[in-house]
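In: need coordinates for the following:
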Amino acid sequence: MHSFILLIWLVLCAAQDARQRRIANALTLGVAALALIWLLCTGSTWLGAEAGQGGWACLIALALTLPGFFMGRMGAGDVKLMTALGLATDGLFILGVFIGAGLASVVWMLLAPRVWLHMSQGLRDRLQYLGPTMSKKLPFAPFVLLGTVLVLLWIH
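Out: As a prediction, the model looks like this:
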């Protein structure tokens, strides 16, 4: 059940990021606060890892995203998204998501020029920031969603 809620949250973040290239603080900080409260009250993350694992996952998320933020490759919403995801999961999960997101973005950059031409104009307008000409700074949340799905499939 917690995985399902996590996926719904990531779908909302991915949709907003793909359309507007930003993620609302209510989505990122709200879930981070809920995950932290859950962690402190139950002693475990949403996915059942020990509290210490959630803390490590949060630090791993910061270590992996802050360099991209300071280099201008990631937005603050991406950092907050991964940090909130870290508080809700564990270190291996967050590493898997980051690797999966990276692989998904590379595949998208290779396929986007071909796929983009066959998409309807309405869909291209809605997902304009995922277009092949935007490859310098793609929205990260859609790829985090794909990375999370891959990790959840791998775990189960």
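In: C-alpha only now, for contacts and for neighbours.
Out: Fine.
In: which stretches of this structure form strands?
Out: In the chain, no strands are defined using DSSP state E.
In: remind me, longest helix of it?
Out: Using DSSP state H, we find that the single longest helix of the chain is helix 91-116.
In: buried ones in it?
Out: 91, 93-102, 104-105, 108-109, 112, 116 (16 or more other CA atoms under 10 Å).
In: check stretch 132-149 too.
Out: Neighbour-count burial for stretch 132-149 flags 132, 138-149 (criterion: 16+ other CA under 10 Å).
In: what about it, how long is it end to end?
Out: Criterion CA to CA, to the nearest Å; first-to-last residue distance in stretch 132-149 is 23 Å.
In: need the helices for the protein, in chain order.
Out: Under DSSP H, the chain gives helices at 2-20, 25-42, 51-70, 76-88, 91-116, 121-126, 141-155.
In: Leu123 and Leu12, how far apart?
Out: 17 Å.
In: which of these two has more neighbours?
Out: Higher neighbour count among Leu123 and Leu12: Leu12, with 16 against 10, using other CA atoms under 10 Å.
In: against Leu111, how distant is the residue lying closest to Ser3 once chain neighbours are set aside?
Out: Leaving aside its sequence neighbours, Ser3 sits nearest to Leu47 (CA to CA, 6 or more residues apart in numbering; 6.9 Å). Distance of Leu47 to Leu111, computed by CA to CA: 33 Å.
In: Proceed likewise with the subsequent sequence, for comparison:
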Amino acid sequence: MLTTLALCAWLAACAVQDLRRRQVDNLLTLGGLAMAAGQLLLTGHSLTQHAPAAALAAAGLGLLLSLPGYLLGKLGAADVKLLAALGLASDPYSLLYALALACLVTVALMLASKLSLESQRLPKAFEGCLKPFDLSRSKSFPFIFSIFCGYLLQLSFR
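Out: Below is the predicted model:
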């Protein structure tokens, strides 16, 4: 339970940094990867109490699913490192559920921002909150925020 809370706190810190700066420090992403690897080496299980084989498979799956997006310029390097670290800290099912739910969160946020920002009925306070999710105004989308939301949703379904 405590390790899951630590994993959520790490994802939240990454998400906040991605929302604010559109960039996540290597110290944060690689630090999470090192924390997950250290847990695996020291205790013989992942942060979510899964076997090393499951954690390594999930890390490989995270890389396999995110590297093509990075090579096409659709994902940032932090997204790739974060998914590998999340995989190493959990298992393939958790990673896939979190990623699938993150994609749904992304679509919902993009649609909400597009509809809300075009309606002209949005209070100024909310307009600032939705601007990061409007792709017509920026080049990148804070996908790590969606991964964080997807991971939290995945936890609530289990």
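In: quantify their similarity with the TM-score.
Out: Remark: TM-score between the superposed chains equals 0.90 [TM-score structural alignment, normalised by the length of the first structure]; 154 aligned residues with a CA RMSD of 1.9 Å.
In: go ahead and confirm the residue nearest to Ser3 of the first structure touches Phe4.
Out: No. Applying CA atoms under 8 Å as the test, Leu47 of the first structure and Phe4 come out as separate, 10.5 Å apart.
In: more neighbours: the two, which one.
Out: Counted by other CA under 10 Å, Leu47 of the first structure and Phe4 do not tie: Leu47 has more neighbours, with 16 against 9.
In: which one of the buried residues of stretch 132-149 of the first structure is nearest to Leu39 of the first structure?
Out: Thr148 (19.9 Å; CA to CA).
In: nearest spatial neighbour of the residue mapped onto the closest one from the second structure, chain-adjacent residues omitted?
Out: Matched across to the second structure, Thr148 of the first structure falls on Tyr151, judged by TM-score structural alignment. Nearest non-adjacent residue to Tyr151 of the second structure, counting by CA to CA, 6+ apart: Ala98, 4.5 Å away.
In: how about the contacts made by the one you found?
Out: For Ala98 of the second structure, the contact set (CA atoms under 8 Å, 6 or more residues apart in numbering) comprises 147, 150-154.
In: if we use 10 Å, what do you get?
Out: Ala98 of the second structure sits next to 83, 86, 92, 104, 146-155 when contact means CA atoms under 10 Å, 6 or more residues apart in numbering.
In: Leu41 of the second structure too?
Out: Contacts of Leu41 of the second structure by CA under 10 Å, 6+ apart are 35, 52.
In: distance check, it against Ala85 of the second structure.
Out: 14 Å.
In: what does Ala58 of the second structure give?
Out: Counting by CA to CA, the gap from Ala58 of the second structure to Ala85 of the second structure is 9 Å.
In: which residues in the first structure does stretch 60-80 of the second structure align to?
Out: So stretch 60-80 of the second structure sits over residues 59-79 in the first structure, by TM-score structural alignment.
In: how far out from the middle of the chain is stretch 97-110 of the first structure?
Out: 11 Å (CA atoms, centre = their mean, to the nearest Å).
In: which stretch of the second structure lines up against that stretch?
Out: Going by TM-score structural alignment: stretch 97-110 of the first structure matches residues 98-111.
In: the matching stretch vs the first structure, mean deviation?
Out: Using mean CA distance after the TM-score superposition for the first structure, stretch 98-111 of the second structure ends up 0.7 Å from its aligned counterpart in the first structure, as a mean over the superposed pairs.
In: hang on, the earlier thing: who are the contact partners of the match of Thr148 of the first structure?
Out: So Tyr151 of the second structure contacts 7-8, 11, 86, 94-102, 145, 157 (CA under 10 Å, 6+ apart).
In: please repeat the previous calculation with a cut-off of 8 Å.
Out: Counting by CA under 8 Å, 6+ apart, Tyr151 of the second structure has contacts 8, 94-95, 97-99, 101-102.
In: if we only consider these, which is nearest to Leu72 of the second structure?
Out: Leu99 (18.2 Å).
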